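# A predicted structure for the sequence below; I have some questions about it.
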Amino acid sequence: MKPQSLAEKRLPAGRLTALLAGALMVAAPVVAATPAGAEARTSTIDWQQCKDTQEKVECATIKVPLDWSRPNGQSIEIGLSRRKAGKPAARIGSLLFNAGGPGISGVEEVNGKRKVLTQDVYDRFDVIGIDPRGLNTSTQIKCDSDLVKKAAAARSVAYLSQANFSALRRANTKLSNNCRKLTGPLYDHVNSRDVALDNEAIRVALGEDKITQIGFSYGTLAIQAYAELFPKRVRALVGDGNMDHSVTSPWNFLDLQVGALETNFNAFADWCDKTSGCAFYGKDTRKIYGELSEKAKSGDLVDPSTGDKVDFVKLTSISQNINLPAFWKDIAATLKHLYDGTKPQETPPPPPATQPATPKVQNYVSQAVFCQDWDFDIKNQAEVKSLSARLAEKYPNMEWNPNTTESLLTCVGYQGKTTNPQAPATAKGTPPLVLVGNLHDFATVYPWSQAAAKQMGATLVTYEGYGHTYYPGNFTQSKCMNDAIDGYLIDLKVPAKGLSCPSLEVPGEKDLPG
């Protein structure tokens, strides 16, 4: 994959704004600003009650250029949902919500009953859920479901041999060619900078002079790009569980992720060895897990509930709950049944005889988005083997964990360009920005949030606990965290430098009070 140069891809923000204004001139003219508490400025978005939900949420689409370098060319639709401010008289403006993924629908997250923000934020903002281009209610990327499944299977065993790696290359090539054929030209225009440009179009269409945004996990790339491209249009911006787009080597990408898993495993093992409620109490949890890993690699580990073989990939997938202390008792019990070869007392019922049929064509964005944002260029199985050996030596319990390599292997054989290549985030000319990082985040690891904050000159708020992303809370709700983030979003009060909030998790306990 040969990335385009920054000069080819990154147009000046002033020119981008002009393109946006021209593209949206008819749909949503910009008018004078209004004070807080007033209705949003004139907008021609045709909001209607969303289907398939009982919540009071409206849905709509806007049109944007398929290719932002050709604003008068073909257009696509971007799907939106709106949950109006609970206290209209105190309304501040609109807040754009990017759920991340890639492939998680912001529209569905905002439409659902589960609160994705605090009530104070719901009261003060119209919350706008976004389906990034290619996804769900936006114009979709479409792919053959069987090819998606085959590529995923090929990734899980690519590390075993050069023949498997070559099979992965063929599967990824076939998948990307098929998706492009079924989707059309949109397939090559779904990187995170494209999403940032769409977000500016949404701001214009909403009639907001400045915009508040929150992005989670992979969605932080788009808001980082927005801060670079449109610094004067930012009112407030929060990134939770941040990507570090300056990482250019496969080793650096994997090292910190597997290191986070190892740290979390060691905390789990220490707790389990010393806690009477854990299935491995008084035993050597590390030694037992090591034996399970060796049996999985040799093909001798069997699931006693089903009789199916449990390979190393499946074992590491089962073990992901070590990242969440609320599930430590559960994962220990599961591992003990595997180790002892005994069935759980409550064996889950078999699946229904008739499963819903998988559609022949599905909405699948992960490969296109990731490969247009990242260029790691893994050449062969020898490179994967070398990486895995280094990781296994450095992190002897979790080793290299095949699950962490999946995103990198997605692009082996991908037929397309990296149109948004890696580069440090910049945010010159913005108001103060706030990023959030979990100390034990296993996916968007804490050092990535530290790096992004340094690059952007942002204030980093740290949660000393677990889980992937924090706000507004996983199994706990930290008043320390939520007060800091809400104070920034609502009152533009920047949290104290170095603010770090203590972990509230209790191993084995779910649904704890805040």
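Perfect, thanks for sending it. From a predicted model like this one, the values you see are computed outputs, not experimental measurements. Residues are numbered from 1 along each chain as shown.

# Could you use CA atoms for every contact and neighbour count after this?
OK.

# Tell me if I'm right that C50 and L80 touch.
No: judged on C-alpha atoms under 8 Å, C50 makes no contact with L80 at a distance of 9.9 Å.

# More neighbours: the two, which one.
L80 (28 against 18; other C-alpha atoms under 10 Å).

# re the thing from before, overlap in contacts of C50 and L80?
C59 (C-alpha atoms under 8 Å, 6 or more residues apart in numbering).

# What segments of the stretch 201-350 of the chain are helices?
All helices of the stretch 201-350 of the chain, identified by DSSP state H, counting those that start in this stretch, fall at 220-229, 250-274, 285-298, 312-318, 328-340.

# Packed most tightly, which of those helices would that be?
Highest mean neighbour count among the helices of the stretch 201-350 of the chain (mean count of other C-alpha atoms under 10 Å): helix 220-229, with a mean of 25.

# Now tell me what touches it from outside.
Identification of contacts with helix 220-229 by C-alpha under 8 Å, 6+ apart yields 12-13, 16, 98, 100, 192-193, 195-197, 199-200, 213-215, 234, 237, 239-243, 245, 425-428, 430.

# one more structure, for comparison:
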Amino acid sequence: MTQRTRTIRNAALVGVSTALLGITAPVTASAAPERGSSESLAWGACEGAGLDPRQQCATLRVPMDHADPDSPRIDIAVSRIPSEKPAARRGVLLLIAGGPGGSSLNDPSGKGQKLPQDVRDTYDLVGFAPRGLAPSTSVDCGLDHGDLATSRLRPWPAPDGSVDENMATARRMAEACARNGGELIRHLSTANEARDIDRLRAALGERRISAWGTSYGTYVGAVYAQKFPHRTDRFVLDSVDDPDPARVNRAWLAAHEQGVEDTFPHFAAWASEPGNPDRLARTAAEVRPMFLRLAARLDREPLPWPGANPAELNGNVLRQTMLDSLYSPGRYPTLARLMRAAQEGTVPPAPQAPPEAVLQNVTAVGAGTLCNDVAWPTSRAVYEKGVAESRAKYPLTAGMPRNAMLCAAWPYPPREAPVRITDEGPSNVLLVSNERDVATPLAGALRMREALGRRAVLVTVDSTGHNPYLANGNACGDRTASRFLATGQRPGADVRCD
């Protein structure tokens, strides 16, 4: 697989999950062990171009159903780069990707190399593709091409606020997943990912593991630390999800309304800066009404957009582009240029989509996890009420964060209750969150901090964007997290990094 193909795969999935990987076929491990025994890993070369030559790959076999001793085994693709200074090695640092539907399989070669030298000396860097996500044993819902549009996967209401089409779309997509997803899609969940991680820990021969989880990976890390507290060493949870056990994933979707409100003023200030080649207005105050007017106009009069999915630029496509672009200040030009083109009645070249098979796989993993973790309301009235309230209070997101995803029609009840995160366990968690984060607003991090109690310390970073540590944060936040991973030294209380 070429570097260009991997880049396409990684770049286009913000609305579905986080980054994908480019490794195709890891070495197969030994046959499934007896229940309760340790799986061994047969490490070998990874396939794919552009990887660090030190990265090794293997396959771990785990039960599809951890509660069934006779359950079929499925494959979990695993990678690692060993500690760069064996004499200083403490253990393994598991890289847990966002999503659901993201993978850390190429992260030892990728973002893992951004870690300071003393952290890379301290740990083997370990990545994995979660259950259901290729090249692990994969799932696919066989969705219609149109339903793979990001503005369709995000449940944007109709221009008048109606959720009728969203409910119909939810039924169609859920039926496709039930028809084509096989038995595995029923066993995708955060709790099962945590169980898979503990199988991986044992296979690596480690008594405890450290972890760096980002976005959805923070919830995975928190669930693992709740289910296996004495198997944890040093945990950094970066861009922290709200662990509300009553809503779980619904709370994450709802968080976008506040996340956009927190972040859009930063975009508006950037879009009004003198000398900015993508400047939209003379003052920041002009940008918000400009966006709202343009979205309303595109609701009424969409522009044809050949090659895009959907093949038109309508108000919801503009809103989805806004949401995607606020993930990082580096993406602001994408939104500004689309707004300028639309104001002139034109469109830029259609964004290049990843291969459809990749979209199908990522979407199925996301759907299975989101819908199996917690029961979603099935009543149209619940979503109608939520959308109306959200549209009135948060016009930028037009009701989407409280709308009906395909989980509203999911045919399978959850197999277990969501994990409740508590303060029972060792005090070894560092939370890192930006003040302005469109996807995981600071409010969610504060709820995770409250749930973990004495187990955690929160680092609030005065920065904008998703994933503060070594990405969209600042030097103070980066130093604090790196020092904790390398030495175990953690602030004695919550801190703010200006």
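It's in. Everything quoted here is computed from the prediction, not taken from an experiment.

# Quick one, which of the helices of the stretch 201-350 of the first structure gets closest to E383 of the first structure.
E383 of the first structure lies closest to helix 250-274 among the helices of the stretch 201-350 of the first structure, at 9.7 Å (C-alpha to C-alpha).

# name the helices or strands packed onto that closest one?
helix 285-298, helix 381-394 (3 or more C-alpha pairs under 8 Å, 6 or more residues apart in numbering; DSSP states H and E).

# so which of those helices comes closest to L24 of the first structure?
helix 381-394 (46.3 Å).

# Can you tell me what sits against the following helix or strand past the closest one?
Counting by DSSP states H and E, the next helix or strand C-terminal to helix 381-394 of the first structure is helix 406-409. With contact meaning C-alpha under 8 Å, 6+ apart, helix 406-409 of the first structure is reached by 155-156, 250, 370, 376, 378.

# Show me these that map onto helices.
Judged by DSSP state H, those include 155-156, 250, 370 as members of helices.

# Which of those residues ranks first by neighbour count?
Ranked by the number of neighbours (other C-alpha under 10 Å), these place R155 first, at 25 neighbours.

# Could you double-check that that one sits in contact with L168?
Yes: using C-alpha under 8 Å, R155 of the first structure is in contact with L168, at 6.1 Å.

# residue boundaries of the strands in the second structure?
Assigned by DSSP state E, the strands in the second structure fall at 44-45, 56-63, 73-81, 91-96, 123-128, 209-214, 232-238, 303-304, 312-313, 429-436, 456-464, 495-497.

# Would you mind pulling up the elements that the last one packs against?
With contacts defined as 3+ C-alpha pairs under 8 Å, 6+ apart, the packing partners of strand 495-497 of the second structure are strand 456-464.

# corresponding residue for K428 of the first structure in the second structure?
Taking TM-score structural alignment, the alignment pairs K428 of the first structure with E424 from the second structure.

# Excluding chain neighbours, what is closest to the equivalent of T321 of the second structure over in the first structure?
Using TM-score structural alignment, the equivalent of T321 of the second structure in the first structure is I318. Nearest residue to I318 of the first structure in three dimensions, chain neighbours excluded: I331, at 7.8 Å (C-alpha to C-alpha, 6 or more residues apart in numbering).

# Matching that neighbour against the second structure, which residue comes up?
Correspondence of I331 of the first structure to the second structure, assessed by TM-score structural alignment: L335.

# Tell me how far its match lies from R288 of the second structure.
Going from L335 of the second structure to R288 of the second structure by C-alpha to C-alpha, to the nearest Å gives 13 Å.

# what do you get for Q55 of the second structure?
With the distance defined as C-alpha to C-alpha, Q55 of the second structure ends up 46 Å from R288 of the second structure.

# now do R282 of the second structure
For R282 of the second structure, the distance to R288 of the second structure (C-alpha to C-alpha) stands at 12 Å.

# tell me which residues of stretch 413-429 of the first structure are tucked away?
Going by neighbour count (16 or more other C-alpha atoms under 10 Å), the buried part of stretch 413-429 of the first structure is 413-422, 425-427.

# Pull the contacting residues for A451 of the first structure.
By C-alpha under 8 Å, 6+ apart, the contact list for A451 of the first structure reads D244.

# For T422 of the second structure, see how far away the residue mapped onto it from the second structure is.
Matched to the second structure by TM-score structural alignment, A451 of the first structure sits across from R447. Distance, R447 of the second structure to T422 of the second structure, by C-alpha to C-alpha: 11 Å.

# likewise T397 of the second structure?
From T397 of the second structure to T422 of the second structure the distance is 32 Å (C-alpha to C-alpha).

# isn't A174 of the second structure right next to C371, touching?
No: if you go by C-alpha under 8 Å, A174 of the second structure and C371 don't touch, sitting 9.6 Å apart.

# Touching both of these two, which residues are there?
When contacts are counted by C-alpha under 8 Å, 6+ apart, A174 of the second structure and C371 are jointly contacted by 406-407, 410.

# quick revisit: closest one to T61 of the first structure among the helices and strands packed on helix 250-274 of the first structure?
Comparing those by C-alpha to C-alpha, helix 381-394 comes nearest, at 42.4 Å.

# if I line the two up, what does G142 of the second structure land on in the first structure?
In the superposition onto the first structure, G142 of the second structure corresponds to D144 when matched by TM-score structural alignment.

# Same question for R201 of the second structure.
Counting by TM-score structural alignment, R201 of the second structure lines up with R203 in the first structure.
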